[in-house]
Structure formats: C-alpha cells, structure tokens
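Colleague: Predicted model follows, preceded by the sequence.
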Amino acid sequence: MSAKKNRRAADPGGSVNMSSDIQPTVYDQLIALRNRQRTLQAESPFVIRGADVPWETNPQGIIKWYLHPAMERSCHKALIFSVQKIPPESHSGKQHCQGGVVQYVVQGKGRTVMNEISHPWEAGDVVQLPLLPEGVTFQHFNEDRSKEAVLTACMPNLSEPLGIDRGAGLFQLEAAPEFKAAFRSELPDLKTLQAKLSSDSGKAIPVKIDSPRSTYDHNYARTQEIQQRSRTAKIVVRRDERREEMTRQGRLRYYLNRTVLHDTVLKDWNVFTHELRTRSGKHRHQGGLAIYVVEGKGYTIVEGQRQDWESGDLILLPIQPGGVEHQHFNLNGETPSRWMAYIYKPFHDEVAHGMEQREEAPEFKGSDC
C-alpha cells in the first residue's frame, strides 16, 4: 500500500479521516465503536421505568427485562437485570446454567430447589446461585396460596467475553406452567450429563497442597478454597441476619460485601438495601451499578440533573471519566423509600473505582457511628 493510503488525519478528539479511498484500520474501528458507545450513553435514560418494561411469558416464567445483552438503550451494559413474578402455588421453569446470579425476594415466600437441595426464602431475603464447574440446576417455587412471589435477578453481563453458556451450558429442562406454547426439554437426560461430569472429575484425585512452595501452588490452593466456598457457604441470606448500619451515606443493610462478609457463596458483589427517610449523603464514585426501587418514590441528583423514580424503577449510574456525583431524596412523606443496590466489584476494579464523600446523611450526624 502507498504511503498516501497509510496516512491518518486525527483530530484532538480522536476521530479519523475516513475518505472513500482509504481503508479503515482496526484502530479506526475501535474509535468508531467508542463514538457509538458515547452516543448511546448520551441518549439513554438513567432511570428505566418499570411501568414501561413489558412482561413476557417464556419457558422460565413471567419476566420483565430491564437490562439484557440484546438491549441497546441503557447508559451502561455492565449487568443483566430482570424481575420475575410467580403466581400463587406455582413455580418457575427449571433451568441448568452457570451461577453468579443474585436474587432479591421483593415479596412472597417459597423455596428454590438447587441441585436437588431445597432452600426456603421469604420477602427481604437474598438468594444466590453459586459458581460451580458443573453449573447449577434450579427452580423457584411460590408456596403462598394467595400472593404472587416477586424476585429480582442480577448478574454481570459476561455474554460477549465468556459466551452465554459460560462453561456450564444454558439448558431449559422444564417450562413454567404459565408458558402455554409447546415445549420440549433441551436436555432430556440431565443425569447423563451429571454422570459424565462426575466421571471426568473422578478420573484422578486432585492434589491437596497444604504447604504451598511456589506461586503456582498458591494459585492452585486459592482455586480450591474458592470452589470449597462455592459449595459450602451460605446460599440464602436472611434479612434478619444482617444488621442495619447508620452510615455516612444513610441507613444501609449489606447482604453481600466483598470486603467484610465472607460467609456467602458469591464473593465479588456488594449488595445492600438503603432505607431513605429524607435524603442520603452525597458522594462521587464510578457508575456501572443498578439500583432497584423496592418501594416509595423520590429523585436522585446526578451531576446536577434531577432524575425522578418510583417503586419498580431501575436507577443506573453511567461509567464516565471522573465518576458520578449523586445524592438521593425521598418524596414519600413520612414513609421511607427503600431500594436495593447491585455492584459487581470486578467491573469497578477495571474502571479504577474510588469514593469521595461530599456530604453526610442527616441521620448520621446524630448517630454514635
């Protein structure tokens, strides 16, 4: 190729000369993708209205999707987020997949059968699907005779780098009763798969390293520790097991926390509820998280702009240079609003997440903390 065709005229913003006689480079494609992502972020709302998100009935049940790999119009795509409702005395479909999912019980009581073990839950609890080499098989059951069960589900959006199967496969084994279309199991003989996995793992006894001698040994031992935690730690986190804390940001109840709480099967999440009575503290940090409004109404000031929300909405904070300054306000009178925040910490690590407290919540000033 001639020297002329190799030349690029870049402006300070990083755009390039895309004249018809010049073939774009892979770098040009990267800049074009960046520009498209910036445009989508600028045009996408920070609050996804629950009233605008349609319910769909699919083999897994009655679900509405707020964030999904196939959806474009959201200010970030770091997470996959949905809400499922299960009619009284009904159940979800049965699915085999990789875990890594955090579910919050908004209302109702029931149980989740996971790998043939039953895990009871009720409103205010958190249910986790663990990460296991063989994946998990799970199904939710609503045991209330008169009320729907409602559960949120949140997971990191790893569909592009790791694939939908994520090393364990995604198979629909049974359809929910509400799904009226003809259905045939994608994996009619699950026991055959489980037997193969058991056989493969049983061909050799894994070495146990009690005294690591090398970096490899330490990595090996750490992997074994993580898998042991995934198999034996807490699946359901009861609301009453976690204390409410009066913090600089407000009244928080942590269910999962990577830094402090190490008794759960999932280790890389910060998941907490916030009871908002008047206003929260004001702080700045990086976005990429999701906040589901469980009850109440209010607004959030995001970089000086007011974003109103109400029960059933999903609040998003964008990922942008310098992070996002924000503060939450309750408009529910004397009744507190309450929401649940989902933060996948490995993604925060990759955007150099930090925190700056600008103002403290009013209740914190009179507390003993």
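Modeller: Thanks, I have it. Residues are numbered from 1 along each chain as shown.

Colleague: Every contact and neighbour count from this point should use C-alpha atoms.
Modeller: Will do.

Colleague: Residue 360 - how many residues pack around it?
Modeller: 17 (other Cα atoms under 10 Å).

Colleague: ok, now which ones touch residue 194?
Modeller: residue 134 (Cα atoms under 8 Å, 6 or more residues apart in numbering).

Colleague: Next, it: secondary structure please.
Modeller: helix (DSSP: H, G, I helix; E, B strand; the rest coil).

Colleague: And the helices in this structure?
Modeller: Secondary structure of the chain (DSSP state H): helices at 3-6, 26-43, 159-162, 190-201, 215-232, 345-350, 362-365.

Colleague: adding another structure so you can compare the two:
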Amino acid sequence: MERERVKDLEAIESSVYEQTVRYYQKWSDRQKTGKLLIHGEERDFQASRQGFVKFYLSPLLTDTAVSSWAVFEQLIKRQSGRHNHQGGIIIYVLEGEGLTETNGEVLEWQAGDLLLLPIQPGGCTHQHWNKDPAKGCRWVAFRDMLVAPYIANTIDQVSDTPDLRGAATTLSGGVRRKDWKARVTGEQAPLITHPDELAGANLFDRLLALRDIQRARQAQATWMIRGDELPWETNAHGKMQWFLHPCIAYSAVQTNTFYRQEIPAGSRSGLQRHGGDAVFYILEGDGYTEIDGVRHIWKAGDVMTLPSLATGVIYRHVNTGETPVRLIAMERNLVHTVGVDRHSGFEELQSCPEYRQAKAS
C-alpha cells in the first residue's frame, strides 16, 4: 500500500500539470533575479552572414530577466546581407544615413528615423545600404519573440554581406518612398455591444469585412517614421515623441508602442506603475532608473528593462548628468485585448517636474 502511494506521488510530480507549475515558477523567479540592466560593453558585436550584430536581449541569452524580446544593434559598413523573414520588426537608426530595399520598395533613412517591416504574406526580403561607408552607420532593432511564432517567423539568408564575404550588390531600382506621412482609412467594423444584437448578425462576414479594412489600411500605411518631423508633447511622464501608439493607425506595424523621451539635466520622468516587460535604450546622457526603490545606473548605449511581476513595478528615470538624457522606449501593444491596465494597473503616481510647472502656469 505504501509503495503504491509513493508511486502515486512520483506520478504526480512528473505530471504535465506539475511540470507546468514549475515552469511558471522558474519564469517568475527569473523576473526577480535576472539582469534588468545590460551595459553596452557587456555584449560584443559578432560577425554573421547578415553583418556585425550585437544582441542585448534574446531568448538564447539566459542572464536577463526579460526573455520575450530580441533587441540587437547592427553595424553596417557598406551593406548588410540580404535575407527574408516575416515582418513585425522595428528598427531605430542610431547614426548615419542609408537605404533599405524591401520587396521592391526603397526607403531612405537617417539617424532618428524608425523603419517598420510589415507583417505580410511571404515576409519581407530586404537589405540595407550605408550611404557613406567612410563613416559607417548603426541601428538598433526590436523583435517581439511572443508574436514571432504566431506569424510563423523564419529567417532565410539570400546573400551574405560583402563586409565579410560575398559580392557587393546594387539597388534594384525599386519604387522609392519619399513622403512618409501616409493617410489611412479610419473605417472600423461595427461592434456587437449586447447579446441580443447577435440575432441576424453574420459574424463570419464581419470578420471578412475586418480583414478587408486591415488590408486597405496596410496598403496605405507608412513603412518609415521620420523622427525629426514628429511633434513633442509634455505629459505627466515627461517630454515625448510618439512613433507608434495604440491610437496611431498609419504605421505598418501595430504590434508595438514606441516613443522617444527627453529628460532635462537634473530632472526626472514621472513616477509610474507599470505592468513591466518594457525595454529602454539609452541614446544620450547619464542617469538611473529606479524600480521599486532600487537604482540601476546607466549611460548611453545601455539597455534598461522592466520585469514582469504580478504586482507590476513602480519606476522612474532620473537624469544625473549636466546634459539632457534621451532614450527610446518600446513595449508590446495589446491594449485593445489585454487592456491598458493589464494585470497590475497603469497609473502615473507622480508627474514629472516640467508637467507640474506647465500645469501651474
């Protein structure tokens, strides 16, 4: 009898349910103990067929708290390799000027611009060129690794970068997109707001109608956002430019929110309760991010992350230098499904000094 009871206990421990419990516990422990701040000098550029790439975050890097993003820099001397993968990736240009050819269209970009590779049948076959090889150019890219399996993302290398091996190639002479300010349809599929409205409604047809609206919007959407042409807003959290937002419909990628923030010397952002799983790349300046009372000191070229905790996190950025801090921030856009509050609530607990001054004047 005792032997059978021991066997039952062993069976329980090896059950899929118990393994699932341990899986989530291990993930939760990683959020609490993993590295939140990744200094730029901790990661090296590695040679690859696509070019010289430095990964800050990746599911293959297990020392970080956040594992659901791939965040990497690429250095382009002359031109990258050419490869195909599904879209949904966003690229922020850190320095230099260049061109990107994707699926027969050519985008010209410069430092401060955001490139968007759309999610579409067949993915995006693309390659990047540096306009001035004497200076070089560099950008940082963000890939949502939770969305990647959902869109069946794979990477197929078409040709190698001539910066390492392979022959240099030229632009194919595709259509050049010059005006990034696209206007898209604001049409929406009607919502069912009460169960009684289901009678007589054909929801499958509405799904097809929604598909057609999304196709039309994607055909009109912009693949690049010019950072130097975006307005700045001062809100409770700070001075920001919004590149991607749940209320912005004209961008070819809708799976992320993305903004650039500037914090004056000696100042700080607002104090915010947040669900976590956000990524900040420090563009300029020195300071720290305070998360639940703990300071994480950073400088330009570092990546700061927020862990995903059941209670959320309370954080703010502080500029300790004599020049403005500039950073870019990126997180997943699920506000229309999971909600802005998510699991922890979303609140600005204390406004930044500049916003309080503006409200008082």
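Modeller: That came through fine. No experiment lies behind these values; they were computed from the predicted model shown.

Colleague: quick one on the thing from earlier: for residue 110 of the first structure, find the nearest of the helices of the first structure.
Modeller: Evaluated with Cα to Cα, the helices of the first structure place helix 215-232 nearest to residue 110 of the first structure, the distance being 21.5 Å.

Colleague: What span of the second structure is that closest one aligned with?
Modeller: Residues 203-220 of the second structure are matched to helix 215-232 of the first structure when aligned by TM-score structural alignment.

Colleague: Against the first structure, what's the mean shift for the matching stretch, could you check?
Modeller: Superposing on the first structure places stretch 203-220 of the second structure at an average distance of 1.9 Å from its equivalents, by mean Cα distance after the TM-score superposition for the first structure.

Colleague: Quick check: residue 63 of the first structure vs residue 103 of the first structure, distance?
Modeller: Plainly put, residue 63 of the first structure is 13 Å away from residue 103 of the first structure if you go by Cα to Cα, to the nearest Å.

Colleague: sorry, back to before: with distance to residue 339 of the first structure as added columns, please give the helices of the first structure in CSV.
Modeller: CSV is the format used below for the helices of the first structure (distance: least, Cα to Cα, whole Å):
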stretch, distance to residue 339 of the first structure
helix 3-6, 54
helix 26-43, 23
helix 159-162, 27
helix 190-201, 38
helix 215-232, 27
helix 345-350, 19
helix 362-365, 18
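
Colleague: OK, contacts around the residue mapped onto residue 53 of the first structure from the second structure?
Modeller: Alignment note (TM-score structural alignment): residue 53 of the first structure maps to residue 43 of the second structure. Shown in contact with residue 43 of the second structure (Cα under 8 Å, 6+ apart): 54-56.

Colleague: Just name the most buried of the helices of the first structure.
Modeller: Burial among those, expressed as mean neighbours by mean count of other Cα atoms under 10 Å, is greatest for helix 362-365, which shows a mean of 16.

Colleague: From the contact counts, what lies against that one?
Modeller: strand 244-247, strand 279-285 (3 or more Cα pairs under 8 Å, 6 or more residues apart in numbering; DSSP states H and E).

Colleague: residues in the second structure aligned with the first one?
Modeller: Alignment note (TM-score structural alignment): strand 244-247 of the first structure is matched to residues 232-235 of the second structure.

Colleague: do the longest one as well
Modeller: Alignment of strand 279-285 of the first structure against the second structure: residues 268-274, by TM-score structural alignment.

Colleague: roughly how far apart are residue 258 of the first structure and residue 348 of the first structure?
Modeller: Residue 258 of the first structure sits 12 Å away from residue 348 of the first structure when distances are taken as Cα to Cα.

Colleague: which residues touch residue 314 of the first structure?
Modeller: Neighbouring residues of residue 314 of the first structure by Cα under 8 Å, 6+ apart: 47-50, 66, 290-293.

Colleague: Between those residues, which sits nearest residue 151 of the first structure?
Modeller: Set against residue 151 of the first structure, the nearest of the contacts of residue 314 of the first structure by Cα to Cα is residue 292 (11.3 Å).

Colleague: shouldn't that closest one be in contact with residue 341?
Modeller: Yes. Between residue 292 of the first structure and residue 341 there is a contact at 6.5 Å, judged by Cα atoms under 8 Å.

Colleague: quick one, which of these two is more surrounded?
Modeller: residue 292 (26 against 18).

Colleague: which residues does that one contact?
Modeller: Residues near residue 292 of the first structure by Cα under 8 Å, 6+ apart: 312-315, 339-341.

Colleague: Now do the end-to-end distance for stretch 151-170 of the first structure.
Modeller: End-to-end span of stretch 151-170 of the first structure (Cα to Cα): 20 Å.

Colleague: any idea how far residue 352 of the second structure is from residue 280 of the second structure?
Modeller: Taken as Cα to Cα, the span from residue 352 of the second structure to residue 280 of the second structure is 18 Å.

Colleague: again, but for residue 250 of the second structure
Modeller: As judged by Cα to Cα, residue 250 of the second structure and residue 280 of the second structure stand 24 Å apart.

Colleague: Likewise for residue 14 of the second structure?
Modeller: 39 Å.

Colleague: out of those two, which sits in the busier spot?
Modeller: residue 280 (21 against 11).

Colleague: picking that back up, I'd like to know which of the helices of the first structure lies nearest to residue 114 of the first structure.
Modeller: Nearest to residue 114 of the first structure, of all the helices of the first structure, is helix 215-232, at 11.6 Å by Cα to Cα.

Colleague: which residue ranges form the strands in the stretch 51-200 of the first structure?
Modeller: 56-58, 61-67, 79-86, 94-97, 101-107, 109-114, 117-122, 126-129, 136-142, 149-156, 171-174 (DSSP state E, counting those that start in this stretch).

Colleague: What residue, apart from its backbone neighbours, is nearest the counterpart of residue 105 of the first structure in the second structure spatially?
Modeller: Correspondence of residue 105 of the first structure to the second structure, assessed by TM-score structural alignment: residue 93. For residue 93 of the second structure, ignoring the flanking residues on the chain, the nearest one in space by Cα to Cα, 6 or more residues apart in numbering is residue 139 at 4.3 Å.
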